[in-house]
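In: Quick one, what's the 3D model for this:
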Amino acid sequence: MGYLFYDLESTGLLPCFDTPLQVAFLQTDSEHRVQRELALRCRLPHHVVPSPDALLVTSVTPTMLDDQPLSHMEMMAQIARAMADSRPAMLIGYGNLRYDDEVIRQSFFQTLLPPYAGAMTGHGRADVLTMLRAVIMLEPDAVAVPRRPEGKPVLKLGDVCRANGISLSEDAAHDAFADVLATRDLFRLLQDRAPTTMATMLSHAKKSGPNRLMAGDDPVILGGISRLVPVAPFIGSPTNPNARTVIDLREDPSGLLNLQAPELLALIRSGRSAVRQVKTNAQPILFAWDQAAHALVEPQPLSVYSDRARACWDHPTFTRQLSLALEGRYADREPSPWVDEQLYSGGFISNADAAACERWHQQPWDMRAGFAAQHIQDSRLRSLAIRQVFLNAPEVLSRDAWSRGQDWLRHRLTTADEVPWLTLPKALARCKELEATADSASRPALDAIKAWLVARREALGPDEAASVERGPAMAPA
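Out: The predicted structure follows:
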């Protein structure tokens, strides 16, 4: 089995509204022999305002945002190609399951590339941070863990690497290629020092692993951020085919069993219930009883947990009421009005539209707007297609379409409305906050970021009220 290690640096922490600026890949065989290296940077898309905090952390300068040979769309296409060319391989990062994978997925969606290409590399997805947590909980002596003065572990990649003799300086951290090399080295160290735990976690890189472990009725052990708990595998999630509901067995669940669906739903939403959800496609920390029972805090005999699990299964109405409660868990959630946030709310992309998007990428820019209107049925994708034409080749649009695009861009960057993305006014306000605590070393970088933001605002022209046209196919989303 081969591995594809990767890391990215992005404009901020909002996967739907921030974008990658840099990505690095390291492909190896099963013995960790390097087969390919790839490092890419791209220009900042015109409609994105980068977080000043992110720029300071990654040492990305305003010049680097503008002076790159690749556009954002071109870099995303190369990322998709790199993932496809690596198959079969296990995709591995550090903290990627919660962040990097989602950023890539959202950027694929917004550039009309297959959103789930990162999940199709053949051997699943794994996260070295997740595996590190599992090793710490099961085999705490296997790896050195830096800690804060109050004893809380510090699991930043650079700190963990340096504590275990892996070279990653503070200056090199947050460079994508330096981070990907360190991730590879930490992964190898964990395999050497905790082979059994790592073998189990690697089996969970594909959903067949946790599904197999939870196939029976016996209690298993689930890990969170820092603690393992005994759970009873229960019903599949009625709203997510890649999730399994489990019951935390640390307390007697009898108080749940006679509740009706509305009462269960209220308890679940409060966060105080024993009902948990295990995402089988996100490498859960999950172990059989015999492998992890020694690491439980104040455990009770297995027979106690087994009896509690059996009480849940045997109750005449609990299964049905819990299923009804889970069906309504997100029923009152309003869909986002912004196409950036509609990947999961608008249904899966049809095969026909996926094929049309592939053909869209093959068209010359002056044909793409008309092609999208004629051949792409999904309104989300049609809207994103026009956005990309405006961002990448505005000169091919009609004067009316270009004018609407300019109105959209001005609103996107400068609106005072309460919106979920970062605007120029918000970014400048954040710079002012950072100035209050900036030291002399970071002041020049912060001044450069502020000057660049001001220049970008002034380049937009008069600060006029602009409306966002989301309905017509020819208006950017």
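
In: all contacts plus neighbour counts: C-alpha atoms, from now on.
Out: Will do.

In: can you pull out the strands in the stretch 51-200 of the chain?
Out: Remark: strands assigned in the stretch 51-200 of the chain by DSSP state E, counting those that start in this stretch are 89-93, 122-127.

In: who wins for proximity to Leu296 among those?
Out: Nearest of the strands of the stretch 51-200 of the chain to Leu296, taken as Cα to Cα: strand 122-127 at 22.8 Å.

In: so of the strands of the stretch 51-200 of the chain, which one's packed in deepest?
Out: Highest mean neighbour count among the strands of the stretch 51-200 of the chain (mean count of other Cα atoms under 10 Å): strand 89-93, with a mean of 27.

In: List of residues touching it?
Out: Strand 89-93 is contacted from outside by 1-7, 100, 118, 121-128, 180, 183, 205, using Cα atoms under 8 Å, 6 or more residues apart in numbering.

In: Please identify the buried residues of stretch 128-144?
Out: 128-139, 143 (16 or more other Cα atoms under 10 Å).

In: can you list the residues you listed in TSV and add distance to Trp313?
Out: Listed next are the buried residues of stretch 128-144 as TSV, based on distance: Cα to Cα, whole Å:
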residue	distance to Trp313
Val128	35
Leu129	34
Thr130	30
Met131	31
Leu132	33
Arg133	31
Ala134	28
Val135	31
Ile136	32
Met137	29
Leu138	29
Glu139	33
Val143	39
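
In: Nearest to Arg250 among those?
Out: Met137 (17.3 Å).

In: is it true that the closest one touches His294?
Out: No - using Cα atoms under 8 Å, Met137 makes no contact with His294, being 10.0 Å away.

In: Distance to Pro337 for the strands of the stretch 51-200 of the chain - can I get that in a markdown table?
Out: A markdown table is the format used below for the strands of the stretch 51-200 of the chain (distance: least, Cα to Cα, whole Å):
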| stretch | distance to Pro337 |
| --- | --- |
| strand 89-93 | 32 |
| strand 122-127 | 31 |
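
In: quick one, which of these is nearest to Thr61?
Out: So among the strands of the stretch 51-200 of the chain, strand 89-93 is nearest, using Cα to Cα, at 24.8 Å.

In: Here is the second sequence; please produce its structure so I can put it next to the first one:
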Amino acid sequence: MKTETTNYVLYDVETSGTSAHYDQIFQLGALLTDEHLNVLDRLELRCRRLPHVISNPEAMLATGVDATIRNGGDHSHYALVRAAQQTFNAWSPAIFCAHNGFQFDERMLRQALFQTLHRPFLTQSHGNQRIDSMTMAQACAILAPGRLTIPDLNGKPTFRLGPLARANGVAFPEESAHDALHDVEAMRGLMAVMADRAPDVYAATLRNSNKKALLSLIRSHEILRFSAVHAGRVISRIVAPVVTAPSNSNALCVFDLAHDPDSIRRLTDAELVGAFSASPRILRTIKLGSAPILSPVGVFPGEPRVTISANTLAERAKTIREDRTFQARIARAMDRHFAKSPASAAPAEQIYGRFIDPADEVLCETFHETRWEDRRLVLDQIGDDRLRVFGLRLIYAERPDLLTDVERAEMHAWQCDRILADNDAAWMPAPTALQAVTEMIRRAQPSMARQLEQYVQRIARIRTVATQYPHAAKIRKAG
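Out: Next up is the predicted model:
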């Protein structure tokens, strides 16, 4: 299969936790490959902990305690993100891929770019496309069963990279897990296996990463198969496209043709809104920008058997297709169901609030290319209040001597607030981390307990410094 972009950028990030808004990337590994997955270039970056970021103890267990305690070399977080952005731009256009990337790596990368004054949607702009090797593996498991070995975890199929790679003959020692570049090498090996054993499914999932091709598929088929894995449960439904949301052309509603359309058409407008989260899920929303597993019915020999007659499916699809009033009601219901919550006051949570103005994008690039002594002047010209906040934090992290005494005091107070916040904070503050790791030590083996105690000592020192700051008696909610 040929696509408009035939190179891949396979990447992985290791982080301080799972919050895209408030955790940070510690390590990024990436490979540039050709369409046959031959390596053309590679990138490996590590950085220090940001002073206001406390690692989540659970993340430490996953990635290794030492990885989050060590300093990470001479590179700052800003230097890591800047290097990644420049390299990824140089490698573009390409198809960007991470394992479980749509749920994790992609979100972490977007926020890192956003909070360092870069264009956040790098992997979806300038001709780039996105796929997820986990979704590709799930497509193989559902549409071509038996070609890929799917390991079992507690009675459910697991698509985690390590077990999946090893089950399919890809060398991936347990001790290499959660090292970014090793993870990427394993991902490349897994993709090569899928391309070899299930080339038809592999090609179809790649095609769905191209939104134009995906929209063409939807427009040319009245009936489609939608497949996915949710909480270890495999689903594969025969559906009819209904309509995209007026406020989000990336969200497509489909109707499950296992049900009579009248069961939904008779609902009130308020009941229609609830139908998107009801069980059974007769109405589903598919994210078109996330390379969903959508395919024509019957094209894969091993796909699940259809138990409803072709005539019944065709009649139900026709009912949906010809009822314009129903489609309009569904469109309104989608907008009501997915209505945005009130905007958060925290800049880190406002990435989807509005796009960055083109004039500000130009100023941000000027900010990066200007010597540090002049960056504050550039920052003052940016109109986006979110970016001005992030820019001030960048200068504080990289060159605090360039701020006024008042600005440094304000930034230090914000940093201390992040560290000393209450347990209900949206991020991981020091008191919460210490409470969690203390419980982990109680249950840990002696060797692990000793490592965790090093973490306790480190966080205790950070907390002590923050507590001694004059403002600390009254903690604000820092965003």
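
In: Got a TM-score for the two of them?
Out: The TM-score (TM-score structural alignment, normalised by the length of structure 1) is 0.93; 468 aligned residues with a Cα RMSD of 2.0 Å.

In: Kindly state which of the strands of the stretch 51-200 of structure 1 is positioned closest to Ala243 of structure 1.
Out: strand 122-127 (15.7 Å).

In: Please tell me how far the aligned partner of Ile235 of structure 2 in structure 1 sits from Trp421 of structure 1.
Out: Using TM-score structural alignment as the criterion, Ile235 of structure 2 maps onto Arg227 of structure 1. From Arg227 of structure 1 across to Trp421 of structure 1, the span is 34 Å (Cα to Cα, to the nearest Å).

In: Kindly report the same for Gln191 of structure 1.
Out: 40 Å.

In: Now the lengthiest strand in structure 2: buried residues?
Out: If you go by DSSP state E, structure 2 has its longest strand at strand 233-245. Neighbour-count burial for strand 233-245 of structure 2 flags Ser236, Arg237, Ile238, Val239, Ala240, Pro241, Val242, Val243, Thr244, Ala245 (criterion: 16+ other Cα under 10 Å).

In: Aligned to Leu394 of structure 2, what sits in structure 1?
Out: Leu394 of structure 2 maps onto Gln388 in structure 1, by TM-score structural alignment.

In: So that match sits against Ser107, correct?
Out: No - the criterion here is Cα under 8 Å, and Gln388 of structure 1 misses it with Ser107 at 11.7 Å.

In: circling back to that earlier point, residues contacting the match of Ile235 of structure 2?
Out: Met137, Leu296, Val297.

In: Just say helix, strand or coil for the last one.
Out: Classification of Val297 of structure 1 using DSSP: H, G, I helix; E, B strand; the rest coil returns coil.

In: quick one: it from Arg276 of structure 1, how far?
Out: 19 Å.

In: Report the contact partners of Gly101 of structure 2.
Out: So Gly101 of structure 2 contacts Arg107, Asp132 (Cα under 8 Å, 6+ apart).

In: per the alignment, it corresponds to what in structure 1?
Out: So, by TM-score structural alignment, Gly101 of structure 2 is matched to Asn96.

In: quick one: its match from Leu113 of structure 1, how far?
Out: Counting by Cα to Cα, the gap from Asn96 of structure 1 to Leu113 of structure 1 is 19 Å.

In: same thing with Asp378 of structure 1?
Out: 14 Å.

In: can you give me the helices in the stretch 351-479 of structure 2?
Out: Assigned by DSSP state H, counting those that start in this stretch, the stretch 351-479 of structure 2 shows helices spanning 358-369, 372-379, 385-398, 405-420, 430-443, 446-467.

In: As TSV, those helices with mean neighbour count and distance to Ser309 of structure 2 would be great.
Out: Below are the helices of the stretch 351-479 of structure 2 laid out as TSV (neighbours: other Cα atoms under 10 Å; distance: least, Cα to Cα, whole Å):
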stretch	mean neighbour count	distance to Ser309 of structure 2
helix 358-369	15	52
helix 372-379	16	63
helix 385-398	18	54
helix 405-420	19	59
helix 430-443	17	55
helix 446-467	16	58
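
In: I'd like those helices laid out as TSV, including distance to Arg49 of structure 2.
Out: Shown next, in TSV, are the helices of the stretch 351-479 of structure 2 (distance: least, Cα to Cα, whole Å):
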stretch	distance to Arg49 of structure 2
helix 358-369	21
helix 372-379	21
helix 385-398	11
helix 405-420	13
helix 430-443	14
helix 446-467	12
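
In: Give me the distance between Leu377 of structure 2 and Leu402 of structure 2.
Out: According to Cα to Cα, Leu377 of structure 2 and Leu402 of structure 2 sit 11 Å apart.

In: Under the alignment, what does Asp422 of structure 2 map to in structure 1?
Out: That one, Asp422 of structure 2, aligns with Ala416 by TM-score structural alignment.

In: What is the neighbour count of its match?
Out: Residue crowding around Ala416 of structure 1 was assessed by other Cα atoms under 10 Å; the count is 13.

In: next one: Ala83 of structure 2
Out: 15.

In: Just tell me what it corresponds to in structure 1.
Out: Aligned partner of Ala83 of structure 2 by TM-score structural alignment: Gln78.

In: With Asn56 of structure 2 instead?
Out: That one, Asn56 of structure 2, aligns with Ser51 by TM-score structural alignment.

In: which ones are touching that match?
Out: So Ser51 of structure 1 contacts Thr11, Gly12, Leu422, Ala427 (Cα under 8 Å, 6+ apart).

In: residue contacts, the second one?
Out: Gly12 of structure 1 sits next to Asp18, Thr19, Pro50, Ser51, Asp53, Ala54 when contact means Cα under 8 Å, 6+ apart.
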